[in-house]
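>>> how does the following fold in three dimensions:
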Amino acid sequence: MPANDSEPDPTYHVQVIDRVFQILDLLAQNKSELGATELAQRLELHKSTVHRLLVTLEKHRFLQKNPENAKYRLGWRLFELGTLAVSRVDLHSMARPHLEALVKQTGETAHLGVVAGGELISIASVETDRSLRLPGTVGRRSPLYCSSQGKSILAFSTEAAAAAMIRGIQFKGYTRNTITTAARLMVELERVRKCGYAVDNEEFEDELRCIGAPVFNHEGQVIAAMSIAGPAYRLGNREIPRLAAAVVLTSKELSAAMGYSNQLREAARSKPRRRPVS
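Presented below is the predicted three-dimensional model:
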């Protein structure tokens, strides 16, 4: 009988890749950081071999090295890849009907985005049929600090995650309304947390406004953001509350489909939050 191509052959493997996954798994299982010596002992490998693997993993951001004790922890590249993997499978397929509903409610193009490589990347969109509209370009990248989706994700991420992302920002003024300092961004993120949505008020492109809200998973973690985008004159100050309500409601519905519950929201709200250090 021919072999089943859907199942991996256990006899075929690359030893160095096996060792890489052993290191990642061991660090994932431990709450504390681990050094090269301890990793080598637990994995029964030569320290020089482990050291070479650690340096390579750090280079590609799969691991982070603590300069104070030379020990390692999992890096942000794993978070980015994990976020993309989830978004392109369950999240992507689940989001489509919600995006379509949002377009019908608001009359504007709807987008879904996630963080990757320190930027906001669009992974799904549904265009409005209006003649004047923002094209729904999947793969479009924009800065976190001047996009409604990016600000939504920053505002509702954990303190540690938000601080790490903010430290990586190199502020640049794209328009007269662009936020260009960490201090101003912190004030804006506090406002976003209070009202539940973020507005890109012509901060990345002139004459373009966006309204975004966070999407959460079953663990209460923000994994994406949903938004609408359109010309500034259609997303005027009088229209923003009505449109924002539709975006927030739809993002909550998608979050519920991902397993998010009100209990998780209340638990998160009960925890004191400090401002991330810029």
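>>> when you work out contacts or count neighbours from here on, use the C-alpha atoms and nothing else.
Fine.
>>> list the contacts of the top helix by length along the chain.
Secondary structure of the chain per DSSP state H: the longest helix is helix 240-257. By Cα atoms under 8 Å, 6 or more residues apart in numbering, the list of residues contacting helix 240-257 from outside reads 94-95, 98, 101-102, 105-106, 196-197, 211-218, 225-228, 235.
>>> what's in contact with the helix or strand that that helix is followed by?
Once the chain leaves helix 240-257, the next helix or strand it forms, by DSSP states H and E, is helix 262-270. Helix 262-270 has contacts (Cα under 8 Å, 6+ apart) with E219, G220.
>>> could you rerun that using 7 Å?
Applying Cα atoms under 7 Å, 6 or more residues apart in numbering, the contact partners of helix 262-270 are G220.
>>> flag every buried residue along it.
For helix 262-270, the buried set under the neighbour-count rule, 16 or more other Cα atoms under 10 Å, is empty.
>>> any idea how far that helix is from the middle of the chain?
Distance of helix 262-270 from its chain centroid, counting by Cα atoms, centre = their mean, to the nearest Å, is 20 Å.
>>> quick check: angle from it to helix 240-257?
Here helix 262-270 runs at an angle of 120 degrees relative to helix 240-257 (axes from the mean of the first three to the mean of the last three Cα atoms, to 10 degrees).
>>> so where do the strands sit in the protein?
63-66, 71-74, 109-116, 119-126, 141-142, 198-201, 208-216, 222-231 (DSSP state E).
>>> second input sequence below; structure requested for side-by-side comparison:
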Amino acid sequence: MPKSKSNLIQSVDRALQILECFSKRENELGVTQIANRLDLHKSTTFGLLSTLENRGYLKQNLENGKYRLGIKLFELGKLVEDGMDLRTSSLPYLKKLVYKYDETAHLAMRDGNQIIYIDKVEGESGIKMSSQVGKRAHVYCTGVGKAVLAFMPEKDAEEIMKNIKFHQFTCNTITDSNELKEELKKIRKRKYCIDNEEIEVGLKCVAAPIMDYNGEAVGSISISGPTSRMNHEKMNLIAKDLKEIIMKISETLGYKNV
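Predicted coordinates for the structure are as follows:
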């Protein structure tokens, strides 16, 4: 809960406002620009900038006199990043899904042009599957793979699709890039994807992407089970729960649904 403004220390608040002035579009700002933006005197602004620079939070470009964010912020950000362990954040939710649906849950991340499983939780009645932690899989014929591919930056996704060597595992496997692109459009629209016996006959799954603070997919979670149990009604219920859960995990990674 935000503190009352009466408890704020003005100089600290102003220093933080200065740091928040910077963005990807404006990664360098001058004293006058910052002073005008925050409605501060130039002398006050310069004193705050000098303090922040001395502590490593800002760095001055000696050629034009402007400031940019400093290495100290990267160091602190790395500490935050290290604490945002995807596997640790996701495991309680995987267990919750498995407990509710008694099927197998997977957590995966993209590694180059492939997907790698980083965690797996099996239900008591779960069928034996070839997936295992550390194993790689294709992006185009797995739920976890398509979920990530659909929510990657378009340029990166295009590059991956150029290098895919399609192989037909079942009669439902996507086997060309145009078909895959159409499938990715559907996934983006409904916020989750389905593997309809595309890599293994008799196996279906529902998957959804985990987003990071940049709004990019860094991983995905799926619930897999035999076709005999994964009927339309059950898959819709899983999809609803999965979308809620991946949003909670994404928020721990700094994602903001705006």
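>>> hmm, back to that, of all the strands of structure 1, which lies closest to V55 of structure 1?
V55 of structure 1 lies closest to strand 63-66 among those, at 8.6 Å (Cα to Cα).
>>> residue range for the longest helix of structure 1 in structure 2?
Under TM-score structural alignment, the match for helix 240-257 of structure 1 in structure 2 covers residues 235-252.
>>> that stretch: average distance to aligned residues in structure 1?
Taken over the aligned residues, the distance from stretch 235-252 of structure 2 to structure 1 averages 1.2 Å (mean Cα distance after the TM-score superposition for structure 1).
>>> buried stuff in that stretch?
235, 238-239, 242-243, 245-252.
>>> what of stretch 132-145 of structure 2?
Here stretch 132-145 of structure 2 shows R136, A137, H138, V139, Y140, C141, T142, G143, V144, G145 as buried, counting by 16+ other Cα under 10 Å.
>>> repeat that for stretch 180-188 of structure 1.
For stretch 180-188 of structure 1, by 16+ other Cα under 10 Å, it's T180, A182, L185, M186, E188.
>>> so which residue is dead centre in structure 2?
Nearest residue to the geometric centre of structure 2 (Cα atoms, centre = their mean): M211, 2.2 Å.
>>> in this structure it contacts K191, no?
No - using Cα atoms under 7 Å, M211 of structure 2 makes no contact with K191, being 11.5 Å away.
>>> could you give the angle of the longest helix of structure 1 to strand 222-231?
Interaxial angle, helix 240-257 of structure 1 versus strand 222-231 (the same axes, to 10 degrees): 150 degrees.
>>> got the angle for helix 240-257 of structure 1 vs strand 109-116?
Counting by the same axes, to 10 degrees, helix 240-257 of structure 1 lies at 60 degrees to strand 109-116.
>>> and the direction of helix 240-257 of structure 1 versus that of strand 208-216, what angle?
Counting by the same axes, to 10 degrees, helix 240-257 of structure 1 lies at 30 degrees to strand 208-216.
>>> tell me the residue furthest from the middle of structure 2?
S43 (41.3 Å).
>>> from R37 of structure 2, how far off is that one?
14 Å (Cα to Cα, to the nearest Å).
>>> could you do H167 of structure 2 as well?
Distance of H167 of structure 2 to R37 of structure 2, given as Cα to Cα: 56 Å.
>>> re the thing from before, wait, a strand at the residue farthest from the centre of structure 2?
No - using DSSP: H, G, I helix; E, B strand; the rest coil, the assignment for S43 of structure 2 is helix, not a strand.
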